[in-house]
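In: I would like the atomic coordinates for the input below:
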Amino acid sequence: MNRALPRPPSAAAGAPATGLAASAPGALFALLLALPLLAGLGSHPLIDVDEGAFSAATRELLASGDWGHTTLNGAPRFDKPILVYWLQAASVALLGLNEWALRLPSALCTWAAALAAERFVGERHGAQSGRLTALILVTAFGPWAMARAATADALLNLLLMLTALDLWRHLESGARPPLRRAAAWAALGLLAKGPIALLVPGAALGLWALSRRDGAALRRALGDPAAWLILIAIAAPWYLYALHRHGMDFIAGFILKHNVGRFTGPMEGHGGSLLYYVLIVPLLWLPWTPLWLRAARHWRALWGDAQLRFWLCWAGFVIVFFSLSGTKLPHYSLYAGPGLLMLTAWALRQSTPGGALRGALWGALALLVLLLGALPWLLQSGAVPIGDALYAALLRGAPTPWAVLAMGAALLVLVALLAAAPGRGLASCAFAPRFATAAWLVALGHGWVVVPWLGEALQGPIQRTALAARALGSDAAVVQWNTHWPSVGVYLQRAVPPRAPQPGELAITRTDRLQRLQPPPNVTLLRQENGVALVRREGF
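Out: Presented below is the predicted three-dimensional model:
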């Protein structure tokens, strides 16, 4: 096959319906789409280790004025490239050093990805289908959670989405502008998280072309010199600068350790079996995963459609690749997002689901409410065993989650009402807009109540201990002793190296580890809360 694929004509909007997917004007819908991502975004402390490390490195970048290099507690940080730090630093420069500003780039990235998906699907299947696709993305548990984290993953997910959409636009039309835009997005992805931003689109393209024996499409996509020049011009300068500045330390730290090393073996204890993502992926896409049953039943039709085959290749490669990786983390599977989103949206815009599938979807939404609503109670009561003494102490000392209980009960009632037989108002509209509206309300409630409680319970004492050390106004150094909480550097607004304190220095530490030291150290306890302590080391 050596001709461009026919592009489907734009479909008319679906049948009249109410709900978020149909009734709101475009600008209002875009605002509503952002609300579940922004609700409660700055209401709880930074979560260690990941949010703390990214945020502390951003603070140090701003403090140093060196925008080409990141450090963590003064030491070079090679975990990720530079782009997310630039975005976080720009946000902090505008809004101040706080949790809202540090998380805002991630929320905006997921919002932008949803708007891009809305436009792509809307052009092909109508405005309502586009809006439903966007709602899937901002209400699915995994993408929603990453949108609320001050890390690089939401940024990479946006760039993978934009790459995928423009790559398909090129494949269906043969036009070069979408291909060159895809090259630009992939180049930015290289600056956001590294080689994975090029590996995933390249593998999806290769698998799709090989499965169709379409060598011409592969040659067109890979043979445009302008696209390669765009990619190199955007990504190469920072990589060359990092190599010039750090030499083999950059190669050993970023390339070998944090890319090759993560694939060849488990890092920081994050391992798992080959079936890890078989269990994780359905959870991350709740409440929409029951729709995959419909897609599975029609897999021949999916494989026979050129575009749907591309999304299958994209999602399939990511899940298989990371299943074979030594290091396994739940959010790695979200790089399959463009493929899984488009397949889920396809299943939703088919005929109205039958009774069994509707029941499974409402049940999945109720399950999501129960999981997040009951989790604080299960953790605090000890019903779920917690092996780490610190986290057990943090949860025992946290406030009773009454607000979480009330929100969970209210959301379950809401789900039940919307799942009931059609009546007046919202309950009378078509199933898909009604279910999407319910999922939106659930995500909004969780963002306002559940996530802030968990964040405060697990991180509040660490934040307050760091602020107490800052309030002392001492010129003495503050260190992290037998622990790794990078967020304390953000709240102290200085580097807090991980080492044992010298006489006269302050140390933030864990009470359980302090008590186990032999011989007992000569320290003065200045503050203690739920297993987190601030001490001053006295003379030997």
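
In: Please make it C-alpha for all contacts and neighbour counts, starting now.
Out: OK.

In: ok, for Arg396, nearest residue in space, not its chain neighbours?
Out: By the measure of C-alpha to C-alpha, 6 or more residues apart in numbering, the closest residue to Arg396 outside its immediate chain neighbours is Gln380, 5.6 Å from it.

In: How many residues are close by the one you found?
Out: Residue crowding around Gln380 was assessed by other C-alpha atoms under 10 Å; the count is 23.

In: Enumerate every residue touching it.
Out: If you count contacts by C-alpha atoms under 8 Å, 6 or more residues apart in numbering, Gln380 has them with 392, 395-396, 398.

In: and for comparison, fold this next one:
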Amino acid sequence: MPNVKAALSRLMHTEFFGQASRGLRGPLIAALLAFLVGLPCALIMPPLDRDESRFVQATSQMLETGDYINISYQDGPRHKKPVGIHWMQAAAVKLTSTVEARKILAYRWPSLLGAALAAFACAWGASRAFGTRIGTKAGLIFAVSFMLSTEAFWAKTDAVLTGLLTLAMAALSIIYMRTRDVDKADPPPKLGKELWIFWLATAFAILVKGPVAFLILALPILTLWGWDRRITWVRYLNIGWGLILCLAICGPWAVAITITTDGAFWTGAVGHDLKTKLDGGSEGHFGWPGYHTLLLAITMFPACGLLGGAIQTAIQRRTEPAIRFAVAWFLPAFLFFEIMPTKLPHYTLPTFAALCWLAAVSLDLSLKTWAKIINLVFGLLGGVLLTGLAWYGYKEYGTQGSLLLLVAVGASALVLMIFAAWLLLRNQQRTAFGFLLASGIIAHLSFVSLAASLTPIWVSRKMEAALQAHKLDPRLGIAPGPVATLGYSEPSLVFEMGTKTQLLNENAPAAVKALKEGRPVFVESLQEAEFQKAAKADGVVPRVVTKVTGTNYSNGRDVVITLYDNPLPEAVRPAE
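Out: Sure, this is the predicted structure:
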């Protein structure tokens, strides 16, 4: 262990770190790390229910139909989010795969690049505020944070949104620090590059997730107005020109979707989706205030081990413009999400780069006892929770091969974090930072690998394997399609098997009709009695092919799903 500590200390030495992070090298290293931590997870994880599979299925339908205006899920409209993420995913699929291949990795490239952009922007903004050494540390700790690394391999909006908003906020911080104390009589500072970055990132963030972008950007500006008791610096944002640019980028699709849906998209996206999140716990995701604060132990792992230092930095150096900006970026938006009744862990992610700024600065401070205690409590809490979740998953659904992954989670999330916390208590911040990075990287990779190995929870993947094993997959050209499923209706199955997959819900007669057409039918056990009743009434004798068992993690229910086949006479069966 002394040799490890010595090596990490040399690696984190001020002079070495300063050389390695000179110019844009630090932000690029942070971006590369975020990409490399997310990539293995994107390769091994099956399509996830429910949001990811709905997003990628909607994108696949754009590619199949050539309609890049409407957003649909099977035969129904999907009026929830703007089109930006679907265009990015469609471009990624065209560049790296085909829609027929149904390869989930092709749809995940934008999220991987979005996470890399977030780490880059975090390091870039912090480098301009505090110097390249601190900036690089901020970018690295954000790159390996558990929530960003997780969103990096989910093909939905959040990693891309975080990347764009972090870039916009980094540019805004530079504008704020350059213009905050400029007098009217002073010559205006040159801000061409920063203004272009700010407004372009803002426009594309709006195209990805609509009004959320305005919230993250507006709250810090309003907070700084109240804190500084002046807002003259905002005139340097060229708001009129910037809004015209946003309108030019977002307007064409907004007009097209309004005309195409006769305004129904906005009724669904704003009038229903956003309104239900603000009014109550949308889709069962209600949470009490304090939810996000306690969850920082996991979502910000391993940077949660620097949370006390971040708080001390915010208090002790609050008069500095860069620190003030970071606090205004993080705190108001974070509190808004704490108050909002609908809560999901990723909601606060666009604020985390600001917390990483404060955490990186704290590594150069002499911490007070209370800050060290907070570091210790949140760091160990994060390690215990991650290890506990891994243990639960292994105990309930693990195989013999999962045991080594469980040990890796515990060794990295708990043991390495304990060493990091001990070193922070002894004021050995440089070495502690190395342990934190190692803990974050290994814990996330081993945790996700463990999750991917828990075969009972990947029900859709098991259903697809059952069809292929018994030569009933319509894509093989032997059995007719599409596949029908009664009771089980997770979108991952639709993405795996194709857009025409029939989700019959509780329509047992339709399942019998599918059997009579020679198509394979899955029947979940809760629908078994109605299915058999309908089959008997129609004079059909279903043939049991196999059973698929597992746990539907979307609703927490154990499922038993029977695959049925009712072979057609050879004269009408497609030739093999």
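
In: what's the TM-score here?
Out: Here the TM-score for the pair of chains, by TM-score structural alignment, normalised by the length of structure 1, is 0.82; 505 aligned residues with a C-alpha RMSD of 3.5 Å.

In: ok so, going back, among the contacts of Gln380 of structure 1, which two are most distant?
Out: Greatest spatial distance in the contacts of Gln380 of structure 1: Ala392 and Ala398, 10.1 Å, computed using C-alpha to C-alpha.

In: Whichever helix or strand the residue nearest to Arg396 of structure 1 is part of vs structure 2, average offset?
Out: Here Gln380 of structure 1 sits within helix 355-381, counting by DSSP states H and E. With mean C-alpha distance after the TM-score superposition for structure 1, helix 355-381 of structure 1 departs from structure 2 by a mean of 5.2 Å once superposed.

In: List the buried residues of that helix.
Out: The neighbour-count criterion (16 or more other C-alpha atoms under 10 Å) identifies 358, 360-366, 368-370, 372-377, 379-380 as the buried residues of helix 355-381 of structure 1.

In: And for stretch 233-249 of structure 1?
Out: Within stretch 233-249 of structure 1, the residues that count as buried by 16+ other C-alpha under 10 Å are 234-235, 238-239, 242, 246.

In: Just those: which are in helices?
Out: In helices, judged by DSSP state H, the following of the buried residues of stretch 233-249 of structure 1 are found: 234-235, 238-239, 242, 246.

In: Show me the helices in the stretch 451-576 of structure 2, by range?
Out: 459-469, 491-497, 508-516, 528-537 (DSSP state H, counting those that start in this stretch).

In: where's the spatially most central residue of structure 1, which helix or strand?
Out: Centrality entry for structure 1: nearest residue to the mean C-alpha point is Met146, 2.2 Å, by C-alpha atoms, centre = their mean. Applying DSSP H and E as the criterion places Met146 of structure 1 in helix 141-147.

In: now swap in Pro433 of structure 1 and tell me
Out: helix 431-445.

In: Residues touching that helix, excluding its own?
Out: Helix 431-445 of structure 1 is contacted from outside by 17-22, 35-37, 39, 132, 135-136, 138-139, 144, 287, 348, 352, 362, 365, 369, 407, 411, 414-415, 418-419, 426-427, using C-alpha under 8 Å, 6+ apart.

In: try it again with 7 Å
Out: 18-21, 35-36, 39, 132, 135, 139, 352, 365, 407, 411, 415, 426-427 (C-alpha atoms under 7 Å, 6 or more residues apart in numbering).

In: From the chain's centre, how far out is that helix? Work that out for me.
Out: Remark: helix 431-445 of structure 1 is offset 20 Å from the chain centroid, using C-alpha atoms, centre = their mean, to the nearest Å.

In: what's the mean deviation for that helix versus structure 2?
Out: With structure 2 overlaid, helix 431-445 of structure 1 shows a mean distance of 3.5 Å (mean C-alpha distance after the TM-score superposition for structure 1).

In: coming back round to it: ok, the ones in helices among the buried residues of stretch 233-249 of structure 1 vs Ala184 of structure 1, which is closest?
Out: In terms of C-alpha to C-alpha, no member of those lies closer to Ala184 of structure 1 than Ile234, at 7.1 Å.

In: quick revisit: using neighbour counts, trim the contacts of helix 431-445 of structure 1 to the buried set.
Out: In terms of neighbour count (16+ other C-alpha under 10 Å), the buried residues within these are 18-21, 35-36, 39, 132, 135, 139, 365, 407, 411, 415, 426-427.
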